[in-house]
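Engineer: Sequence unavailable; structure follows:
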């Protein structure tokens, strides 16, 4: 019989709560995902990131006020912007402008240019700044129906700012609002130092931080799971696509694995 590590088993096999969600006939979401305005390189990653299934799991609706945390080049913004353009609002909580980190400032400016160049797609987008180090919030307190963060938690851990990030999310959400988290998944028991070095974070660490901030874990999904990923690579998660940090060394091996194994967690801010 084939042996599978417990941390890789489907949640149902572990007797844990599993999300039971169906993909609604959301033509607006289908249209946003299929839009010609999306970059070809981004579309090519749909098979790893499962945008429709992920956003359906979180429960996004076209009339919501949504916060996207650190959108980078705008992979999810290319979907959320058009989707929310008519009835909703998208706060793109990007990197801070007043920083000496060149990557932050270049990425922010490039993102602003992207949004400004296509008002039809990004008319709902409000570019703001998010920086847990100084408590900078991406949206007014109690204004958001949903906060979404994709593969960011490990970045805040380097400066020990991850708990503050979750506290800011909690404050930005309306009572009853949803926090959706997608993050590279470490094996249970991985040390804090191991998480920081590898870029993989344990589900329990994320759950503990969210719970401490006041959230309630509502559901888990395995939609972004990748059983091929051992979460143990020479240069951490960056060994895998799209980064491929080892360049040509064992390239075919890592391309065959694909992008990282990821947790997909849905939290809710209590209504009262």
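Structural biologist: Looks like it came in fine. Owing to the predicted nature of the structure, the values given are computational and were not obtained by experimental measurement.
Engineer: For the rest of this, base every contact and every neighbour count on C-alpha atoms.
Structural biologist: Will do.
Engineer: what are the ranges of the helices in the stretch 151-272 of the chain?
Structural biologist: Under the criterion DSSP state H, counting those that start in this stretch, the stretch 151-272 of the chain contains helices at 153-157, 162-172, 192-198, 203-213, 251-257.
Engineer: Run a quick neighbour tally on residue 29.
Structural biologist: Counted by other C-alpha atoms under 10 Å, the residues lying close to residue 29 total 23.
Engineer: Tell me the spacing between it and residue 80.
Structural biologist: Between residue 29 and residue 80 the distance is 8 Å, computed by C-alpha to C-alpha, to the nearest Å.
Engineer: highest average neighbour count across the helices of the stretch 151-272 of the chain?
Structural biologist: When these are scored by mean count of other C-alpha atoms under 10 Å, the highest mean neighbour count falls to helix 162-172 (a mean of 22).
Engineer: and it, what does it pack onto?
Structural biologist: Contacts of helix 162-172 with other secondary structure elements, assessed using 3 or more C-alpha pairs under 8 Å, 6 or more residues apart in numbering; DSSP states H and E, are made with helix 153-157, helix 203-213.
Engineer: same thing but at 7 Å, please
Structural biologist: Applying 3 or more C-alpha pairs under 7 Å, 6 or more residues apart in numbering; DSSP states H and E, we find helix 162-172 packed against helix 203-213.
Engineer: how big is the angle separating the helix it packs on from helix 162-172?
Structural biologist: On the basis of axes from the mean of the first three to the mean of the last three C-alpha atoms, to 10 degrees, helix 203-213 is oriented at 50 degrees to helix 162-172.
Engineer: contact partners of helix 203-213?
Structural biologist: The contact list for helix 203-213 (C-alpha atoms under 7 Å, 6 or more residues apart in numbering) reads 163, 166-167, 170, 185, 263.
Engineer: want to compare, so here's the second one:
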């Protein structure tokens, strides 16, 4: 979910915005609220949201000044200003502050929903770039902040699959390849150092079953192989493309287990126990 910080000195206004988001925009979540700009800056230091929704007229620090500070300190945060004032000067000041949109009170659910849907397009592209960067960093064994992983990979636990074509990766053949990244709307996250080898992350094991449903429907033996592998090694079944067929292989927990379990399982044909 995308995170939102709502700032308004009227509790009823905050509740109204939160209710609209909860009902109309389930892909968003209000993670924090504040009564004025100064308090909002403290909330931003604790946890950076994706979107800031702020009123204009507030004590201590108004919404225009808050939007300017946020633009300066947190340039990736998208700001949405709401106000009961229709004067052009307020809208012009908000535009100068770099806000994404400007809505008038009382806020109509459809207006807020349309604004957030538009902002979602920007955030989806940004999240995809961040995920690709983190995937590459992990594959290159670089240090990655745990909070970033939790934010851009929210499922918490993932199934990993390493897929290779024609044996060794291209980098061992001396030929240069090109990197592969997953697209914005793909359900499976992907990073390949070249086109011969790629790592996949599945947020749910059911995603793998969904993607292979057509293949397994026409191939009962393949479905049986997947069931056996998942029984012997729950959560560690991965698929390989070999000689035009999809075979399922269980990933051992260590190299020692790999050496100890080389012998294929006769009941799992295409699958191996190690």
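Structural biologist: All right, it came through fine. These numbers were taken from a predicted model, which means no experiment stands behind them.
Engineer: what TM-score do we get after superposing?
Structural biologist: Structural agreement between the two chains, given as a TM-score (TM-score structural alignment, normalised by the length of the first structure), stands at 0.28; 112 aligned residues with a C-alpha RMSD of 5.1 Å.
Engineer: follow-up on the earlier one: so can I have JSON lines of the contacts of helix 203-213 of the first structure showing distance to residue 209 of the first structure?
Structural biologist: Formatted as JSON lines, the contacts of helix 203-213 of the first structure follow (distance: C-alpha to C-alpha, whole Å):
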{"residue": "163", "distance to residue 209 of the first structure": "6"}
{"residue": "166", "distance to residue 209 of the first structure": "7"}
{"residue": "167", "distance to residue 209 of the first structure": "9"}
{"residue": "170", "distance to residue 209 of the first structure": "11"}
{"residue": "185", "distance to residue 209 of the first structure": "15"}
{"residue": "263", "distance to residue 209 of the first structure": "15"}
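Engineer: Which pair of those residues spans the longest distance?
Structural biologist: 170 and 185 (22.4 Å; C-alpha to C-alpha).
Engineer: For residue 66 of the second structure, which non-adjacent residue is spatially closest?
Structural biologist: If the residues on either side of it in the chain are set aside, residue 66 of the second structure comes closest to residue 37, at 5.3 Å by C-alpha to C-alpha, 6 or more residues apart in numbering.
Engineer: Surely the one you found and residue 64 touch.
Structural biologist: No - Residue 37 of the second structure is not in contact with residue 64 according to C-alpha atoms under 7 Å; the separation is 9.1 Å.
Engineer: counting contacts, what elements does the helix or strand hosting residue 121 of the first structure pack onto?
Structural biologist: In this structure, residue 121 of the first structure sits in helix 119-122 according to DSSP states H and E. With contacts defined as 3+ C-alpha pairs under 7 Å, 6+ apart, the packing partners of helix 119-122 of the first structure are helix 77-84.
Engineer: what's the following helix or strand after the helix it packs on?
Structural biologist: Taking DSSP H and E, what comes next after helix 77-84 of the first structure is strand 89-94.
Engineer: buried set for whatever helix or strand comes next after that next one?
Structural biologist: Following the chain from strand 89-94 of the first structure toward its C-terminal end, the next helix or strand by DSSP H and E is helix 102-116. By neighbour count, with 16 or more other C-alpha atoms under 10 Å as the criterion, the buried positions of helix 102-116 of the first structure are 104-105, 107-108, 111-112, 115.
Engineer: Distance to residue 91 of the first structure for these - can I get that in TSV?
Structural biologist: Putting the buried residues of helix 102-116 of the first structure into TSV (distance: C-alpha to C-alpha, whole Å) gives the following:
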residue	distance to residue 91 of the first structure
104	17
105	18
107	16
108	14
111	13
112	12
115	12
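Engineer: which of these lies closest to residue 127 of the first structure?
Structural biologist: Nearest to residue 127 of the first structure out of the buried residues of helix 102-116 of the first structure is residue 112 (C-alpha to C-alpha; 7.2 Å).
Engineer: burial measure for the nearest residue to the closest one once chain neighbours are set aside, as a count.
Structural biologist: Closest residue in space to residue 112 of the first structure, ignoring its immediate chain neighbours: residue 127 at 7.2 Å, by C-alpha to C-alpha, 6+ apart. A count of neighbours around residue 127 of the first structure, defined by other C-alpha under 10 Å, yields 19.
Engineer: list the helices and strands the strand or helix carrying residue 127 of the first structure packs on?
Structural biologist: If you go by DSSP H and E, residue 127 of the first structure is part of strand 125-129. With contacts defined as 3+ C-alpha pairs under 7 Å, 6+ apart, strand 125-129 of the first structure has these neighbours: strand 89-94.
Engineer: What residues of the strand it packs on count as buried?
Structural biologist: Residues of strand 89-94 of the first structure classed as buried under the neighbour-count rule (16+ other C-alpha under 10 Å) are 89-94.
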